[in-house]
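Visitor: kindly return the folded structure for what I paste below:
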Amino acid sequence: MLFDNHNRPITYLRLAVTDRCNLRCFYCMPEAGIRYLPKQQLLTYEEMERLVAVLARMGVSKLRLTGGEPFVRAGLMGFLERLSVIPGMDELHMTTNGVLTAPHVADMARLGIKSVNLSLDTLDRARFHQITRRDELPAVLTTLDELLAHNIRVKINAVVMDGQNTQDLFALAELARNQPIDVRFIEEMPFNGEGNHYPVLTWTHQRILAELKSFYPDLQPRPAAPHATATTWQAPGHVGTMGIIAAYTRTFCGSCNRIRLTAQGTLKTCLYDNGVLDVRALLRSGATNDDLTAAFLKAFAHRPKNGFEAEAHRPEVTESMSTIGG
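Guide: Here you go, the predicted model:
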């Protein structure tokens, strides 16, 4: 087992395979997009594969591929194939916006993808276009149908945004009525390339829960999974569940087991830190696997206690989630 300086296990890696995305979501980046990194500044698949293998030997057993949007990077399925056989990496998961995903779902099932986090903030086509600045809702819903048809566990991630999609909470929650879907409502974070959209966050996890209880007065709490970021609820008669992620309020830091590697090879031991290790530089300067292991251990030994401590040691948060890795 691998532990940080606060005795929290580190078992979960979120790996961004690209900073590019085919949507322009309101909460993730400005309408004009962000300045993408030149290809040579991104980790190669071979470099990523080596890092995953090193971390697996250290005790990391769960991997989630993120972006940007993973499926905009060429060769992704071959990379997934190689990741699926790395010893010690027991769980392979993905996060996607679903626009390009549907044709690959059968192969994802064959490779044993455990779950997919599908970004979906509304079921209304006009509001989807407004939020994402692209008219791609039909493609996302096709992906949802394919994932369910291939028995891949689906978690829908819906960022709750004042003035954007708060009228959609009930429709999204209803997806869990007859299907084994986990619908998770997420507090908006300032990772949109511009900083906070609001002087005060009004749609906190408490308000989201109150809204859900207005729809489902008999909403029942579900037992929390170890290291879960979401508090989970279920309405009587529903097959699936609803979850609330206090991503801005940061109520779950005490059990956090995850680290992040950005597409450019920056290690983040907390979503809110400014990056703690340039892994790409180590790789390209000839570091051995033992060197990488030692550098990781040193970084994990100085991990912030929570997101507030991490944020206090950096300038203002202005980067895009597409750059960080979702």
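
Visitor: for the rest of this, base every contact and every neighbour count on C-alpha atoms.
Guide: OK.

Visitor: Thr66 and Leu15, how far apart?
Guide: Counting by CA to CA, to the nearest Å, the gap from Thr66 to Leu15 is 6 Å.

Visitor: let's see this one next, to set against the first:
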Amino acid sequence: MLIDTFGRTIDYIRVSVTKQCNFRCQYCMPDTPMDFYEDENHIPLEAMATFLKIAIDEGIKKIRITGGEPLLRKDLSTLISSIHKYAPEVEIALTSNAFLLKKYALSLKQAGLERINISLDSLKPDRIIKISKKDALKSILEGIDEAQKVGLKIKLNMVPIKGINDDEIIEILEFARSKNITLRYIEYMENTHAKNGLKGLKEVEILDIVKRKYPLKLIEKENFGPAKIYVLQDNYVFGIIAPHNDDFCKTCNRIRITSEGTICPCLYYQESVDAKPAILSRSTKQMKDALLESVQNKPEKNLWNEEMKTDEISARAFYYTGG
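Guide: Sure thing, here's the model as predicted:
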């Protein structure tokens, strides 16, 4: 069992399999050239699978595959299949922009994928282009439909940004509800790689908008999860992930590993553990030691807050670590 110095059990690892992405979202990597390519330092997925099996042996119960855009890795189903065969009880999930999902949904499901989180920041084609620099809405919606068809469990993620898509809070809620898909609003997390001047909606602002049309009540904070869960009168459930709140980190149960083998104990901080030599050497002891070190290095909380100073803005690149 992996337990950090604050008594939290760490049983969830997020695995970035690539820094590459076919979108250039304003809140993530808007100024990165479209021909950006720095993937020659990738850990081979076969070696990453070996590390993940050790992590499972140490107590990891959930694995989420992220990027960049993970569906750009054509051997992704092989990684999922390897993990699923080793430990069928471990939940395997994926976070994707869904642009390529229609093509891969069935093979991912057959390999052992259970869940997928899909970014959907607008239902207007021109806004998707503005946000992501990609004419992608049609492909995203087709990917959602195909994922439902093959039986993947889906959550939609929306990042509301003032002056860009904040007038679609209700529209996306109603879209998700119409498809019986869970929605998570995610507060924009300030970072130095995002477009200058972005202002996200905080939890209270999102709730105020929803309340104008739908009565709701708080059900609970997810056990060992980042979201607060709310329910409408018709029993539709949605969540808000609010890293600016004081209680966001109290039940954090996750660490992250990048495609280059760097283990990040916290999404906010740059501090990390270089596990690449251990993974490439296939040394069980060294991989286990790196995993344990990262857990012991996990900080108590991030510094995202309402009064964040300029010099406190996170330098973490989300496309590098995964969100």
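
Visitor: overlap of the contact sets of Thr66 and Leu15 of the first structure?
Guide: Common neighbours of Thr66 of the first structure and Leu15, counting by CA atoms under 8 Å, 6 or more residues apart in numbering, are Gly325.

Visitor: OK, contacts around Leu282 of the first structure?
Guide: By CA under 8 Å, 6+ apart, the neighbours of Leu282 of the first structure are Leu292.

Visitor: again, 10 Å this time
Guide: By CA atoms under 10 Å, 6 or more residues apart in numbering, the residues touching Leu282 of the first structure are 265, 288, 291-292, 295.

Visitor: tell me which of those residues persist in the second structure.
Guide: Counting by both residues aligned by TM-score structural alignment, their matches' CA atoms under 10 Å, the second structure reproduces these contacts from the contacts of Leu282 of the first structure: 265, 288, 291-292, 295.

Visitor: among the contacts of Leu282 of the first structure, who's most crowded?
Guide: Gly265 (26 neighbours; other CA atoms under 10 Å).

Visitor: secondary structure class for Leu141 of the first structure?
Guide: The local conformation at Leu141 of the first structure, judged by DSSP: H, G, I helix; E, B strand; the rest coil, is helix.

Visitor: got it, and the one 5 residues further on?
Guide: Under the three-state scheme (three-state DSSP), the conformation of Glu146 of the first structure reads as helix.

Visitor: ok, Thr78 of the second structure next?
Guide: Put simply, Thr78 of the second structure is helix when judged by three-state DSSP.

Visitor: now Arg184 of the first structure
Guide: Following three-state DSSP, we place Arg184 of the first structure in the strand state.

Visitor: how near is the closest residue to it other than its chain neighbours to Thr288 of the first structure?
Guide: Nearest non-adjacent residue to Arg184 of the first structure, counting by CA to CA, 6 or more residues apart in numbering: Gly243, 4.2 Å away. Distance from Gly243 of the first structure to Thr288 of the first structure, counting by CA to CA: 42 Å.

Visitor: Glu293 of the second structure - that's part of a helix, no?
Guide: Yes: according to three-state DSSP, Glu293 of the second structure belongs to a helix.

Visitor: wait, isn't it in contact with Ile263?
Guide: Yes: using CA atoms under 10 Å, Glu293 of the second structure is in contact with Ile263, at 9.4 Å.

Visitor: who has more neighbours, these two?
Guide: Neighbours were counted for Glu293 of the second structure and for Ile263 using other CA under 10 Å; Ile263 has more, 26 against 17.

Visitor: in which helix or strand would I find the equivalent of the more buried one over in the first structure?
Guide: Here Ile263 of the second structure is matched to Leu267 in the first structure, going by TM-score structural alignment. Element membership for Leu267 of the first structure (DSSP states H and E) is strand 266-268.

Visitor: superpose on the second structure and give me the mean offset of that strand.
Guide: Once the two models are superposed, strand 266-268 of the first structure sits on average 0.8 Å from its counterpart in the second structure (mean CA distance after the TM-score superposition for the first structure).
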